[in-house]
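Undergrad: Sequence plus predicted model, see below.
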Amino acid sequence: MLSQEQSRYWLEKLRSDGLQPTMQELLYYRTRLPAIARHKRNLPAISQSGPLLSKTRGRGMEFDEVRHYQAGDDIRAIDWRVTARTGKPHTKLYREEKERPVFLVTDLALTQLFGSQLLFKSVQACHLTAALAWQAQQRGDRVGGIISNGWLHREHKPAARQAGVLHFLHSLLDVHQDSFNRWQQHQRPHPAPLADTINRLQKLVKPGSLINIISDFQHFDDELLEPLARLNQRNSVRCFCSYDPMECELPQGYSAQALAVFDGEQQAQINLADKRQRERYQNTAEQRRHHQQQQFEQHGLRISYVSSAQALEQRWADLR
């Protein structure tokens, strides 16, 4: 748990109030790219723009192989060294570089508007979206995706360069503002915002894409995971679950008065001084996460957990 001084430090550094993201704090992650530890398990080393190679052969940047010269081959591609050594004309083949579409699916459901320490989960989700978007743009990839809260949807086809990222981030702020307004009006959460978004995503994605799903996954079942598993067969799907520490464990309290909590649908009384109640709460939360991890593993999906109580760059190396 962060101290008050640590929280103030990070909020000042991130230029955030923890409740509503601004473009200034999303631009912060563009300046932090050199300092953020990139996970490289499924990505090749960065050398040129668009680091992923297609199987299409043509005049590109990456040498593929040498074969016998065939009628119609470009004479500029003849490998004169191999030709001289073998006595038969050979030509060079190249693999074209191909930008990889990167899809960012950010779920800003009303359940995301909760935070007990540093940031709202929704704000952390926006930070993670911005960081992933800037990293993809730096690699030379095209960035697009869907932002939704169940009522408001913003779809973006993958676009290259900084302008595409900025356009996407402006939509991110618009949807978050809509969620914040609904939260202030005590509106009930949308019953299944992410399921509808995944259905929209299937029509937007082309094979070979990198897909990042950012949500708190408060509502997940086979109807949600099965289409994601199908997408993962021809793409690379990564899931990031935002959570708040209070969703895992209740803080210890000394007040005799019970704490009233409301999730938009039900209200409950919690006695923070009751050790048994806190233990039951923690056990239930652990069982839910264990079940969630099992379900994702059974569908062949990777899921990483992102706490809203820590600055994103403190734990970036742990996001796998």
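TA: Here it is on my side, so go on. Model, not experiment: these values are computed from the prediction.

Undergrad: hey, let's count contacts and neighbours off CA atoms from now on
TA: Noted.

Undergrad: which helices and strands does the host helix or strand of Gln269 pack with?
TA: Remark: Gln269 resides in strand 267-270, with elements defined by DSSP states H and E. Identification of packing neighbours for strand 267-270 by 3 or more CA pairs under 8 Å, 6 or more residues apart in numbering; DSSP states H and E yields strand 259-262.

Undergrad: Please compare the first structure with the one that follows:
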Amino acid sequence: MRVISDKLINAGVYVSVESLVKLSSTARRLSYFRARVVKQQQAGSHHSRFKGRGMEFAEVRPYQAGDDVRSIDWRVTARKQSTHTKLFQEERERPVVVICDQSASMFFGSRGCLKSVLAARCAALLSWSAYAHNDRVGGIIFNDQQLLTIKPGRNRKSILQYINHVVALNN
């Protein structure tokens, strides 16, 4: 493996693992929008638009045919003299897959840095942000010769593995 000088890293020509790890503190302040349509039913830490059998109480509404009998709120039913059902907010899981292009076409740029360095920084920032929101993080990194995939995981190790692969393909 080539040894890259600190001057080239600081000039924005290449990226280092240390600089991408330092982005974790910035990523905590970054928020992103949640998905509009949920296609899979999985448990997670994000509130869903769906009401159902979750953990957090959402509302009480009148009983409708087909509702689960186990979710009847007997206290409200006794008070209102009509059957009412408790609804809970379901939680959803959002696995995040970050794709980073490190091909030869990304090795040009302006005075600040190359596009490949900016893409690596953005990928690391998104990864750290998803990790801060307790999402599973994985990714795809590719250049002209290789395609690497990292399975989404909910730990720091998977992000560091992703960052190491980004740096390896960048250098």
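TA: All right, it came through fine. This structure is a prediction, so every number in the text was calculated from the model and none was measured.

Undergrad: Does anything pack onto the next helix or strand after the strand holding Gln269 of the first structure? Which helices or strands?
TA: Toward the C-terminal end, the helix or strand that comes next after strand 267-270 of the first structure (DSSP H and E) is helix 275-298. Taking 3+ CA pairs under 8 Å, 6+ apart as contact, the helices and strands that helix 275-298 of the first structure lies on are strand 302-307.

Undergrad: So Arg234 of the first structure versus Leu210 of the first structure, what's the distance?
TA: 10 Å (CA to CA, to the nearest Å).

Undergrad: what do you get for Asp64 of the first structure?
TA: With distances defined as CA to CA, the gap from Asp64 of the first structure to Leu210 of the first structure amounts to 24 Å.

Undergrad: secondary structure element for the equivalent of Ala124 of the second structure over in the first structure?
TA: In the first structure, the residue paired with Ala124 of the second structure is Ala130, using TM-score structural alignment. Mapping Ala130 of the first structure onto the secondary structure by DSSP H and E places it in helix 121-139.

Undergrad: Identify the single longest strand in the first structure, thanks.
TA: Secondary structure of the first structure per DSSP state E: the longest strand is strand 52-68.

Undergrad: And the second structure, by the same measure?
TA: Longest strand in the second structure by number of residues (criterion: DSSP E): strand 84-92.

Undergrad: What span of the first structure is that one aligned with?
TA: So strand 84-92 of the second structure sits over residues 90-98 in the first structure, by TM-score structural alignment.

Undergrad: mean shift of that stretch relative to the second structure?
TA: Averaged over the aligned pairs, stretch 90-98 of the first structure sits 1.8 Å from the second structure after superposition, using mean CA distance after the TM-score superposition for the first structure.

Undergrad: Tell me which stretches of the stretch 101-250 of the first structure form helices.
TA: Remark: helices assigned in the stretch 101-250 of the first structure by DSSP state H, counting those that start in this stretch are 121-139, 161-184, 193-204, 222-234.

Undergrad: Just say which of those is most tucked in.
TA: Per-stretch averages of neighbours, counted by mean count of other CA atoms under 10 Å, single out helix 121-139 among the helices of the stretch 101-250 of the first structure, with a mean of 24.

Undergrad: Would you mind pulling up the elements that that one packs against?
TA: Using 3+ CA pairs under 8 Å, 6+ apart as the contact test, the elements touching helix 121-139 of the first structure are helix 23-31, strand 101-107, strand 142-148, helix 161-184, strand 210-215, strand 236-243.

Undergrad: Just tell me the aligned range of the third one in the second structure.
TA: Translated: strand 142-148 of the first structure. For strand 142-148 of the first structure, the aligned range in the second structure is residues 136-142, judged by TM-score structural alignment.

Undergrad: now the match of strand 84-92 of the second structure, how far from the chain's geometric center?
TA: Between the centre of stretch 90-98 of the first structure and the centre of its host chain there is 33 Å, according to CA atoms, centre = their mean, to the nearest Å.
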